[in-house]
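Colleague: pasting a predicted model and its sequence here:
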Amino acid sequence: MLHWIQPASPTQNAYVERVNGSFRRELLNGYLFATLQQVREHCRLWQYDYNHLRLHQALHFMTPTEFRQAA
């Protein structure tokens, strides 16, 4: 079931807002893309880094892979 976020209330879904902000700051604002293929490749690499290699504060500064293995 979808739940809509009220206007001007981004804290209702803080995790999504955090990912969106990181994605914009680190990827979209950092590169000037010439082709759609470049966009896809950079997004794939960024997503892999975010989901497998990066330490996350919400996971007690472990990578998602380490957190999954510890559980």
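Modeller: Sure, I can see it.
Colleague: going forward, measure contacts and count neighbours with C-alpha atoms only.
Modeller: OK.
Colleague: pull the longest helix from this structure.
Modeller: What stands out as the longest helix in the chain, according to DSSP state H, is helix 36-48.
Colleague: check the offset of it from the chain's centre.
Modeller: Distance of helix 36-48 from its chain centroid, counting by C-alpha atoms, centre = their mean, to the nearest Å, is 13 Å.
Colleague: middle-most residue in the chain, spatially?
Modeller: For the chain, the residue nearest the mean C-alpha position is residue 19 (3.5 Å; C-alpha atoms, centre = their mean).
Colleague: what helix or strand does that residue sit in?
Modeller: Residue 19 is located in helix 14-23, with elements delineated by DSSP states H and E.
Colleague: go through that helix and flag the buried ones.
Modeller: Residues of helix 14-23 classed as buried: residue 23 (neighbour count, 16 or more other C-alpha atoms under 10 Å).
Colleague: pasting the second one now:
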Amino acid sequence: MVESFNGRLQDKCLNQHLFLSLRQARNLIEAWRHDYNHHRLHTSLDGRTPREYHQRSEEDQTLNRADL
């Protein structure tokens, strides 16, 4: 899973930009990370974003506790 993420980060962000400063690199990588987690749909998560998947997981856990 980590290797897949690292590959995507490299292909979609690091290889597409020439960073002129550390600050610029941090800003562009943070923007890419935000897009990856909040807007990009993932097939491995049933077409959800990681944030949507996480929220759904928390809701499911709450419902499971209520059913006990």
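Modeller: Arrived safely, thanks for sending. Model, not experiment: these values are computed from the prediction.
Colleague: what do we get in the second structure for the residue nearest to the centre of the first structure?
Modeller: Aligned counterpart of residue 19 of the first structure in the second structure: residue 5 (TM-score structural alignment).
Colleague: ok, that match to residue 51 of the second structure distance?
Modeller: Distance, residue 5 of the second structure to residue 51 of the second structure, using C-alpha to C-alpha, to the nearest Å: 15 Å.
Colleague: likewise for residue 11 of the second structure?
Modeller: Separation of residue 11 of the second structure from residue 51 of the second structure (C-alpha to C-alpha): 22 Å.
Colleague: just residue 30 of the second structure next, same as before
Modeller: 15 Å.
Colleague: between those two, who's got more neighbours?
Modeller: A count of neighbours by other C-alpha atoms under 10 Å puts residue 51 above the other of residue 30 of the second structure and residue 51, at 16 against 12.
Colleague: just checking, the more buried one is part of a helix?
Modeller: Yes: Residue 51 of the second structure: assigned to a helix according to DSSP: H, G, I helix; E, B strand; the rest coil.
Colleague: now do the contacts for it.
Modeller: Contact analysis of residue 51 of the second structure by C-alpha atoms under 8 Å, 6 or more residues apart in numbering lists 37, 38.
Colleague: let me know whether residue 46 of the first structure touches residue 24 as I believe.
Modeller: No: using C-alpha atoms under 8 Å, residue 46 of the first structure is not in contact with residue 24, being 11.0 Å away.
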